[in-house]
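A.B. asks: how would this look folded up:
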Amino acid sequence: MTNTSFGTGSFGLTRRGLLGAFAATAVTAAPFFGSAPAFARGAGDIRRIRMYSGRTGESLDSIYWIEGDYIPEVVKEINSFMRDWRTGDTIKIDLRTIDIMAASHRLMDVTEPYMLLSGYRSPKTNTMLRSNSKGVAKNSLHMVGKAADLRLKSRSVGQMAKAAAACSAGGVGRYSRSNFVHMDCGPVRTWGG
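C.D. replies: Sure thing, here's the model as predicted:
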C-alpha cells in the first residue's frame, strides 16, 4: 500500500524526545525559523513508515506526515494494516506509536521495512495469547492501539531496542529469544533481555 495524497489533519506531539529523534535523523531539513519552538526547528518535512506482514502478506510503504500534518487517508491505511489479523478488528492506532516506530527506523539508517508481528490486538486475541504465554500483559497497550511488536532482519534486537529507547518516548521491550522488539507510546520504560 502506498498513498501519496496530501491531507490537512493535524495532531499535536507531546514527546520532546521523539521530536528530537526526528530532528537528529531528518533526511530533509526544514528552513530555520527563529520563532519556531526549539523541538520543531530542523525536524524535517516528512515522516515515512515501511512495514510488511508475514501473517497477511501485505506491505505498506507510505509517507504519513508532511510539514506538520498527518495525512488522514494514510493514517486509515496504517490502522487497517495494523489490525488484529486473527479477527479482522481495527482501531485507531495512536500516532505517537507510529512516530516512535518511524523515528527508530531512521535512527537505524535502514531501508528494510519492519516485519509487523503484532499491532492492534482485540481483547479476545489478547486473552487467547495470555493463556498460552506468560509474556502477554493482561492490560496490554496493544488492545488500545498504542503498541507494536516488530522485527528487522538486518538489525539485532539490541540495535532495535537501543534506537527505540533513544527516542525517550515510550516503552521498549526486548524479546531476544523470540527475535522482536516491542515499542509503545506508554510511560518511558525498558524491559527484557
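
A.B. asks: from here on, contacts and neighbour counts on C-alpha atoms
C.D. replies: OK.

A.B. asks: my read is residue 105 is in a helix, agree?
C.D. replies: Yes - Residue 105 sits within a helix when classified using DSSP: H, G, I helix; E, B strand; the rest coil.

A.B. asks: and stretch 72-89, how far out from the chain's middle?
C.D. replies: Between the centre of stretch 72-89 and the centre of its chain there are 13 Å (Cα atoms, centre = their mean, to the nearest Å).

A.B. asks: now swap in stretch 105-122 and tell me
C.D. replies: That offset, for stretch 105-122, works out to 7 Å (Cα atoms, centre = their mean).

A.B. asks: Just give me the neighbour total for the closest residue to residue 77 other than its chain neighbours.
C.D. replies: Spatially, and ignoring its direct neighbours in sequence, residue 77 is nearest to residue 1 (7.7 Å; Cα to Cα, 6 or more residues apart in numbering). Using other Cα atoms under 10 Å, residue 1 has 14 other residues around it.

A.B. asks: Second input sequence below; structure requested for side-by-side comparison:
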Amino acid sequence: MTKSSSMGLTRRGLLSAFAATAICAAPTYSKAAGFLRGGGDVRKLRMYSGRTGEHLNMVYWIDGKYVGDALAEVNHFMRDWRTNTGINIDTRTVDIMAAAHRLMDAREPYMLLSGYRSPQTNAMLRSRSSGVAKNSLHLKGQAADLRLDSRSVSQMAQAAAACRAGGVGRYTGSDFVHMDCGPVRTWGR
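C.D. replies: From the prediction side, this is the model:
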C-alpha cells in the first residue's frame, strides 16, 4: 500500500535515506515533530490490523511535507472497522506513533487495535468497560491503541512518553499502549 514507486523512490533509496538519517536522529527533542525533524526528510509508518487483515507500510512525509495520498491511506486504515466510517486522523498522532516506533528501533509493524471510533462504537465500548472515556480522543481521530509483540507495554509507553507530545496510557493487562496528541499526561501501569 505504499505510493513510493509512483514518486520515483526505490526501496534502496529509502533504505539509504533511513541509514543516513539514523546517525543524526538523537531522541533529545521535546515534541514528536521536533524529534522527527532531526530524523531527516522521510517519515514512515508501518501497521497492520488483526480485525481487517490490512497492512500499511508507507512513507507519509517527504522533504518537509505530508504526502496527501499517504495520509488518505492512513485515514482509511485507522477507520472504525465496526461501522466502516472514518475521519481525518490528526497528523500529530501519526507523528507520535512514528517517533515512538523509531525510538524503539522496532522492526515489526504496530498492530492497530483502535484508531478512529464512531460515537456508536465508543458508546458500545463504554457500556462494556469503565476504561473507555465518554469524550475519548479516538472520537476526534487523535488517538491510537497499539501493540508490538517485540516490545513490552512499558517499553512502548516509555518511547511514546519520551516524545512529550501527548497522552500515553499503559494497559498492561490488555497488552497495549494508548497514544494521543492531547495534553501531555500518562496513566496506567
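
A.B. asks: Next one: residue 174 of structure 2 from residue 4 of structure 2, what distance?
C.D. replies: According to Cα to Cα, to the nearest Å, residue 174 of structure 2 and residue 4 of structure 2 sit 35 Å apart.

A.B. asks: Those two: which has the busier surroundings?
C.D. replies: residue 4 (15 against 9).

A.B. asks: correct me, but the more buried one touches residue 60?
C.D. replies: No - contact criterion Cα atoms under 8 Å: residue 4 of structure 2 and residue 60 do not qualify, at 9.5 Å.

A.B. asks: Now do the residue nearest to residue 77 of structure 1 against residue 191 of structure 1, distance only.
C.D. replies: Counting by Cα to Cα, the gap from residue 1 of structure 1 to residue 191 of structure 1 is 33 Å.

A.B. asks: do the same with residue 117 of structure 1
C.D. replies: Computed as Cα to Cα, the residue 117 of structure 1 to residue 191 of structure 1 distance reads 18 Å.

A.B. asks: Now the counterpart of residue 71 of structure 2 in structure 1: which helix or strand?
C.D. replies: Here residue 71 of structure 2 is matched to residue 75 in structure 1, going by TM-score structural alignment. Taking DSSP states H and E as the criterion, residue 75 of structure 1 maps to helix 72-81.

A.B. asks: what do you get for residue 82 of structure 2?
C.D. replies: In this structure, residue 82 of structure 2 sits in neither a helix nor a strand according to DSSP H and E.

A.B. asks: Just tell me what it corresponds to in structure 1.
C.D. replies: In structure 1, residue 82 of structure 2 lands on residue 86 (TM-score structural alignment).

A.B. asks: Please apply the same query to residue 166 of structure 2.
C.D. replies: Counting by TM-score structural alignment, residue 166 of structure 2 corresponds to residue 170 in structure 1.

A.B. asks: For that match, list the residues it contacts.
C.D. replies: For residue 170 of structure 1, the contact set (Cα atoms under 8 Å, 6 or more residues apart in numbering) comprises 100, 183, 184, 185, 186, 187, 188, 189.

A.B. asks: 6 Å - rerun?
C.D. replies: By Cα atoms under 6 Å, 6 or more residues apart in numbering, the contact list for residue 170 of structure 1 reads 184, 185, 186, 187, 188.

A.B. asks: repeat for residue 178 of structure 1
C.D. replies: Contacts for residue 178 of structure 1 (Cα under 6 Å, 6+ apart) come out as none.

A.B. asks: Could you count how many residues lie near residue 81 of structure 1?
C.D. replies: Residues near residue 81 of structure 1, counting by other Cα under 10 Å, number 23.

A.B. asks: And the one 5 residues further on, by the same measure?
C.D. replies: Applying the criterion other Cα under 10 Å, we find 12 residues in the vicinity of residue 86 of structure 1.

A.B. asks: Against residue 54 of structure 1, how distant is the closest residue to it other than its chain neighbours?
C.D. replies: Sequence neighbours aside, residue 125 is the residue nearest to residue 86 of structure 1 in space, at 7.3 Å (criterion: Cα to Cα, 6+ apart). Separation of residue 125 of structure 1 from residue 54 of structure 1 (Cα to Cα): 18 Å.
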